[in-house]
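task: produce atomic coordinates for the following.
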Amino acid sequence: MLDELNKYAPREGSSPIKEVLLDIAERGRSLGIILIGAQQTASEVERRIVSNSSIKVVGRLDPAEAGRPEYGFLPPSQRARAVLAKPGAMFVSQPEIPVPLAIEFPFPAWATRESESAGDPLPARNGDPFARLPAVDDEAPF
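Predicted coordinates for the structure are as follows:
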């Protein structure tokens, strides 16, 4: 797993690690090795690595980046949607399904910040973080 793959396998130039990553991308599946790369701009990653990717996941795209050939697997309508995508929206392309799937990761069921909570926040009683939760009747059957 490599984050910022474009730093380790840039489109321009060469390096020893880039050659290793190319070898993994081109022959890794036959050797049982999986390369997971993450980057914000696939257009800056070595073309042979991107073209050997069997599963591609795309989030929100910059309009200029969406027009690049690396995103040719997305139909024009999904490219347009990727430019306007909300946080958590992704497009997944994989070999078993002929059309990329639009998926959305939901926000957590609980509020992680006071500004995300619904309604006015209630002060916690006696420093109890659970004081805001509704009371539970211990006698009620489950």
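
alpha carbons only for contacts and neighbour counts from here, please
Noted.

helices and strands around the longest helix along the chain, which ones?
Longest helix in the chain by number of residues (criterion: DSSP state H): helix 16-31. Applying 3 or more C-alpha pairs under 8 Å, 6 or more residues apart in numbering; DSSP states H and E, one finds that helix 16-31 contacts helix 47-51.

please point out which parts of the helix it packs on sit buried.
Buried residues in helix 47-51, defined by neighbour count with 16 or more other C-alpha atoms under 10 Å: 47, 49-50.

one more, please, to line up against the first structure:
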Amino acid sequence: MANIQPSECGVFVQIWVDTNALQNGSTTGVYLVDSNHNNGSSAEGTVNLNTNVSTNTKVCWQVLNTNKNWDGELSIQNFSNSAVFGAGGTPTQVDQSTWTGQAQANGAATYGITFNAQPAGGTGISTTVNPVLTVSNK
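So this is what the prediction gives:
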């Protein structure tokens, strides 16, 4: 499957990171939100975001820093597989901070997103969050 471009996505998930609060292995300072609250998404502003989408919805994930003065880089490293991504929907990388995928199978399942905060001249901090994707025929 070819990479899905963000312009093709119907739902956007943003991972906001407070790099001042982030500690190695901790999700303190990590907040997930999506653009689908009116369609049943819940737990926005937490690491337990439940994004509710229709079958075959294309989704775009992006990691962002709450501190625009931070002298470092945030990047998504990888996604774990999940049954709701189906045979070909597992997210793929578009650029350093953006990945896209497709919800191809009905159900509700957690999936992992590992991202890295790399301070300028410092050691990177890797963190994994495990939100939920709920997919149904609407």
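
any idea what the TM-score is?
The TM-score (TM-score structural alignment, normalised by the length of structure 2) is 0.25; 68 aligned residues with a C-alpha RMSD of 5.6 Å.

using JSON lines, lay out the buried residues of helix 47-51 of structure 1 together with distance to Ile17 of structure 1.
Putting these into JSON lines (distance: C-alpha to C-alpha, whole Å) gives the following:
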{"residue": "Arg47", "distance to Ile17 of structure 1": "15"}
{"residue": "Ile49", "distance to Ile17 of structure 1": "13"}
{"residue": "Val50", "distance to Ile17 of structure 1": "16"}
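
just curious, which of these is nearest to Gly28 of structure 1?
Comparing the buried residues of helix 47-51 of structure 1 against Gly28 of structure 1 with C-alpha to C-alpha places Ile49 closest, at 11.1 Å.

now do the contacts for the closest one.
By C-alpha atoms under 8 Å, 6 or more residues apart in numbering, the contact list for Ile49 of structure 1 reads 21-22, 25-26.

related to what we said a few turns ago, which helix or strand lies directly C-terminal to the longest helix of structure 1?
Following helix 16-31 of structure 1 in sequence order, the next helix or strand is strand 37-38 (DSSP states H and E).

could you say what helices and strands that following strand packs with?
Applying 3+ C-alpha pairs under 8 Å, 6+ apart, one finds that strand 37-38 of structure 1 contacts strand 2-3.

can you name every helix or strand that the strand it packs on contacts?
Packing contacts for strand 2-3 of structure 1, counted by 3+ C-alpha pairs under 8 Å, 6+ apart, involve strand 37-38.

follow-up on the earlier one: and which of the contacts of Ile49 of structure 1 is nearest to Pro100 of structure 1?
Pro100 of structure 1 lies nearest to Ala25 out of these, by C-alpha to C-alpha, at 21.3 Å.

tally of neighbours for that closest one?
By other C-alpha atoms under 10 Å, 21 other residues sit near Ala25 of structure 1.

how about it, nearest residue that isn't a chain neighbour?
Distances taken as C-alpha to C-alpha, 6 or more residues apart in numbering place Ile49 nearest to Ala25 of structure 1, at 5.5 Å, with adjacent residues excluded.

for structure 1, which strand is longest?
strand 97-104 (DSSP state E).

what residues sit buried inside it?
So strand 97-104 of structure 1, judged by 16+ other C-alpha under 10 Å, has buried residues 100, 102.

okay, the angle between the strand or helix carrying Val83 of structure 1 and strand 97-104?
Assigning secondary structure by DSSP H and E places Val83 of structure 1 in helix 76-84. Orientation of helix 76-84 of structure 1 against strand 97-104 (axes from the mean of the first three to the mean of the last three C-alpha atoms, to 10 degrees) gives an angle of 20 degrees.

run through the neighbouring helices and strands of helix 76-84 of structure 1.
Against helix 76-84 of structure 1 (3+ C-alpha pairs under 8 Å, 6+ apart) you get helix 63-66, strand 89-94.

now for Leu64 of structure 2: which residues touch it?
14-17, 74, 97.

okay then, goodbye and thanks.
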